[in-house]
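Enquirer: Got a predicted model here, sequence first, then my questions.
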Amino acid sequence: MATDRSRSQAFEVWAPEATTVQVVVGEAAHPLQAVADGWWRTDVPVPGGPIDYGYLIDGAGPYPDPRSRRQPNGVHALSRVYDPDGFAWTDHAWSGRQLAGAVIYELHIGTFTTEGTLDAAAARLDHLVELGVDFVELLPVNAFNGVHNWGYDGVLWYAVHEPYGGPEAYQRFVNSCHAAGLGVIQDVVYNHLGPSGNYLPQFGPYLRTDAASTWGSALNLDGPGSDEVRRYIIDNALGWLGDYHVDGLRLDAVHALVDTRALPLLEELAGAVASLSAAVQRPLSLIAESDLNNPILITSRESGGYGLDAQWNDDFHHALHVALSGEVTGYYADFAAPGALAKTLTGGFFHDGTMSTFRGRHHGRPIDTRTIPPARLVVYSQDHDQIGNRAIGDRPSSTLDDGQLAIAAAVTLLGPFTPMLFMGEEWAASTPWQFFTSHPEPDLGQATARGRLAEFARMGWDESAVPNPQDPQTFLRSKLDWTEKDDGRHARLLAFYRELARIRRERPDLRDQRFASVHADAAADAAWLVLRRERTTLVVNFSADARPLPGIVPAAEVIASFGSCLSAGGDRTLGPHSLVVLDTPPTDSDRHASRTPSEEAAP
């Protein structure tokens, strides 16, 4: 990392196995002196203006700084000094947002707008405020090779991707979000590095040689030298939250972290973030993506867990997707079981120790619903993975009708969990969101495409329809078309999303942080679902036929509906693919439920 000191520049880097280290500034190479724990440091006189630099390790290089803040000419070029403290923040009154009770909106900077920049995204924040969003979650923005990809191939984690606007544009974006009343969650990837531009092994033992995932070599979290590797990760996380004023981090694929130490990295990170949160006096959230269905992630550290604030819950998505679409290929097969969605709504996980036929083994363990509030599960009917990892990146709007899309929105937004929307879903965007890359190396591009085909084969999808990730049109097709949101079905669904967000915000029982307050019943044939809270009942007809739903209070006030809702002979009757939200009086079971407030009571 480089820091500015008046007319000289301080340079320091961790290179524990090097014999000599030099920093190249301009035409000159300056030696660094070895200090403690494998670190090297020096001060170099510098002229005014931008300072580009790189490190020679035992004469090889120059390589970009592992902690580079800016890469104006790409990840293979020299780093440039950037001081984040030089930005003129105006968010001093921002006190942050709690995750409980909030709505998250996931977006990808490169495809959210035509321009694909942070500044262009900031110009669209009014739309998110009107929608009723509380947090904007950005897919990874760290520096990667090429012009565009999803962001999960980052190699310089401290630098903001230059085509998005670089670090100052990122600060402007966060500042604008806070001015609009929106928190920011940044997606970060600590389980692997991208395949091009990763020079970390030239500096030290950042990677394991004995463990890898399908994405690349695992980070060295528990071997010799791992203290500094963990410090590298934790410092990066604290940098987003501190230097860039971010309100939370989404931790990509934590199940791919290989860590055998007594103090797991995730628990150590949670402790460091809690300390920073106390120092800055605003909430800071950590959200894990995990394929393990293991509640230890969201169990408090006092109770022996890792102490993360939330984790993504794919089981909710899968159960809802099957109920709406009937698709049962690949990992969707198990979720065709009767009551799968109701079980997920009331218990959190569907696979809580049950047999997973896709994995060929039992999977997961139950959530302790007495001590873990439902807000610690982030749920969605769409997200970047569940759309982009389909063969053609097709959104549900391409196959489901308006009623089915409205059902997906209602179950997600009015359910007990923390809901997340994926950019464009609120207006049934017609554009796909496909897997795209721009690897400059042809061989790497071809290898990436072959890997995708292998994944699709296991899901039983048509490989012949898969677009080439390297084709620029694949990227351009994935950009949102903002001109369509105010017309036809798009406008109708957008209005309904806004109504649902308002209902969620105005009815306290929908933010109740007790699993005991959640009651769900489903028909044996999965044709209907009744989701009841203390005073709000959502009734859904998944069927293509009108269905009488006995047992629903006929005199209950209709708060909102989509499709047709009739009263006939004392029963509610819902038309095909319809839903109704009712104001219903509490039942005896509600009155006798525990009123002990959750540790994360919603605001």
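Expert: Cool, got the structure. Numbering: from 1, shown residues only.
Enquirer: C-alpha from now on. contacts and neighbour counts both.
Expert: Fine.
Enquirer: wait, F562 sits on Q404?
Expert: No. When contacts are counted by C-alpha atoms under 8 Å, F562 is not listed as touching Q404 (9.6 Å).
Enquirer: what sits against G569?
Expert: Listed by C-alpha atoms under 8 Å, 6 or more residues apart in numbering, the contact set of G569 is empty.
Enquirer: Roughly how far does it sit from L579?
Expert: 19 Å (C-alpha to C-alpha, to the nearest Å).
Enquirer: mind listing what's buried in whatever helix or strand R450 lives in?
Expert: Per DSSP states H and E, R450 falls inside helix 442-459. By 16 or more other C-alpha atoms under 10 Å, the buried positions in helix 442-459 come out as G445, T448, A449, R452, L453, F456, M459.
Enquirer: any idea which helix or strand comes after it?
Expert: Next along from helix 442-459, by DSSP H and E: helix 472-477.
Enquirer: Presented hereafter is structure B, for comparison with structure A:
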Amino acid sequence: MFGPKFLDNEEVEFTLWAPYQSEVFLLINGNKYKMEKDEKGYFTATVKAKEGDKYSFLTNKGEIPDPASRYQPEGVHGKSQLVSLQYNWDSKDVKIDPKNLIIYEIHVGTFTKEGTFYSAIEKFDYLVDLGVTAVEVMPVFQFPGKKDWGYDGVYLYAVQNSYGGPYAFMKFTDEAHKRGLSVILDVVYNHVGPEGNYMTILGPYFSSRYKTPWGLTFNFDDAYSDEVRKFVLENVRFWLEIFHVDGLRLDAVHAIYDFSPKHILEEISEIAHSLGKFVIAESDLNDPKIIRKECGYNIDAQWVDDFHHSIHAYITGEKNGYYSDYGSLDDIVKAYTDVFVYDGKYSNFRKKTHGMPVGNLDACKFVVYIQNHDQVGNRGNGERISLLVDKESYKIASALYILSPFIPMIFMGEEYYEKNPFLFFSDFSDPTLIKGVREGRLRENGQTIDPQSDEAFEKSKLSWNIDIEILEYYKKLINIRKEFGNKCSRNVKVNKGENWLSIVMEKIMLLVSFANTELVSPAKGNLILSTTNFPAKVGKGQKITVNKGVGVYLI
């Protein structure tokens, strides 16, 4: 319903939803066509046009691009360009199996030196060798300039021009599928960025009831919301059907406000599941309603910040901000056994009771990590864990999440001990926005490197200086998970002592010492991986003295 549609007779039908406008003209190839308006505020025009033609709309506020543009080669303020999105696929979609899902999160612009989809493809064989099964791509909606995390995107249907545009993304997905890698796309439906958003002059795309810290939020439940919901739901289908992505990661669903009888998240999951696709949500609510099938939204999985915070706070000793709620071995134990550390418990940081128990939901409803773009990038200096803890602690943290029963997600470069930071960066042209971003990042995050600078962007690119020891360690962890892992089953027993943990699952046991200590093995097992001096065999109830590290046993 939205944007250009190629017809059989070398014509293109243009559709624009603009109920605020009394008349709109289509400008293309030097011609001006008056568009017809219907009772719901849709303007249409059908004209002779072809691939590559550039066009725009003339409104009472001036000339604007198409908010449903498929390509913005000149950026967020430039003309839209016609692309038919006809692509000769050479592969089949890769259906996501949560039991075998190992995610690798990338930011296209910093994953390689060139920062394009084509250069990222060159790393696919490396990812296959690593053992991951899915690539999660940070948002690719067209954003201002050439460098941004992607959460300032304003054209939901247009692939970022500096990454290579729509056909490059299709090639990226096609090549991933050839290697058996599924592709998960990070999409943003809680807000749109502040620069290049022309939808405000067209109609009530955005809510007057709710606000987000990042920008205007979509109108999902007020007057005219039917058409706004269609705009977003059609976008869901667009990425899954036209671009063949295998799953979506929904950004910050706690900032998606909807009091309709059927929540927009439930409709998103219904569309995805009808196409055999997978949906992951990011939420800080610790609310299992998001992933419950009964009396919930039936999203397939959600991120678990509690798991990250528990491990990070314990191994780094950090107590600032939200880490003030964490920092004990008890938190790690609870994260393993109950998923949410705060599941109806009072949070001193939030100054209120937070979360709900997950009940009997299985482990593959939850995605865990020790690093991601937020947890690294929202630090003032963008430091990765490789700069915050010693190598043995790094190995412990890696084993704790990769061998957990939950779905693990690796943040690009983590697997080889990347030490370059991942900073926040942007490329706005509006002086007021630039000033606000600079001051805000300094005040709220302590980022001293100018986020608008090329320095922030260039420093954030992966170095690809591979630490072979860590890379081989990650490969071994992934192989153990694939062969012996407790995938999806929350049948886990965790014991703790002074500076140590034991974690017993169905086939493997982790003995973890956070300092040189004596610990007690709760089961009999044979060693299959050790980072220090764990014995080759242990018996049930056996006391062993070990150095700081982790031992993985087959039981």
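Expert: Okay, I see it. Note that the structure is a prediction, hence the values are computed from the model and not measured.
Enquirer: re earlier: comparing F562 and Q404 of the first structure, which residue is more hemmed in?
Expert: Each of F562 of the first structure and Q404 has its neighbours counted (other C-alpha atoms under 10 Å); Q404 has more, 27 against 21.
Enquirer: counterpart of that one in the second structure?
Expert: With TM-score structural alignment as the criterion, Q404 of the first structure lines up with S393 in the second structure.
Enquirer: what about the closest residue to that match other than its chain neighbours, distance to G52 of the second structure?
Expert: Sequence neighbours aside, I315 is the residue nearest to S393 of the second structure in space, at 6.6 Å (criterion: C-alpha to C-alpha, 6 or more residues apart in numbering). Distance, I315 of the second structure to G52 of the second structure, using C-alpha to C-alpha: 54 Å.
Enquirer: Could you check which of those two has the larger neighbour count?
Expert: Legend: neighbour count by other C-alpha under 10 Å for I315 of the second structure and G52, higher for I315 (20 against 12).
Enquirer: Is the more buried one in contact with S386, as I believe?
Expert: No. Contact between I315 of the second structure and S386 fails when scored by C-alpha under 8 Å: they sit 11.7 Å apart.
Enquirer: Find the nearest non-adjacent residue to W94 of the first structure, please.
Expert: According to C-alpha to C-alpha, 6+ apart, the nearest residue to W94 of the first structure is H178 (6.4 Å).
Enquirer: Any figure for the gap between that neighbour and F135 of the first structure?
Expert: 10 Å.
Enquirer: Compare these two (neighbour count), which wins?
Expert: F135 (26 against 23).
Enquirer: Aligned against the second structure, show me the partner of the more buried one.
Expert: Match for F135 of the first structure (TM-score structural alignment): A134.
Enquirer: Its match: what's it in contact with?
Expert: L101, I102, I103, Y104, L181, S182, V183, I184.
Enquirer: Could you rerun that using 6 Å?
Expert: For A134 of the second structure, the contact set (C-alpha atoms under 6 Å, 6 or more residues apart in numbering) comprises I103, L181, S182, V183.
Enquirer: Please tell me I have it right and the second one contacts T133.
Expert: What it means is L181 of the second structure. Yes. With contact defined as C-alpha atoms under 6 Å, L181 of the second structure reaches T133; the gap is 5.1 Å.
Enquirer: L241 of the first structure: which of the buried residues of helix 442-459 of the first structure is nearest?
Expert: T448 (32.2 Å; C-alpha to C-alpha).
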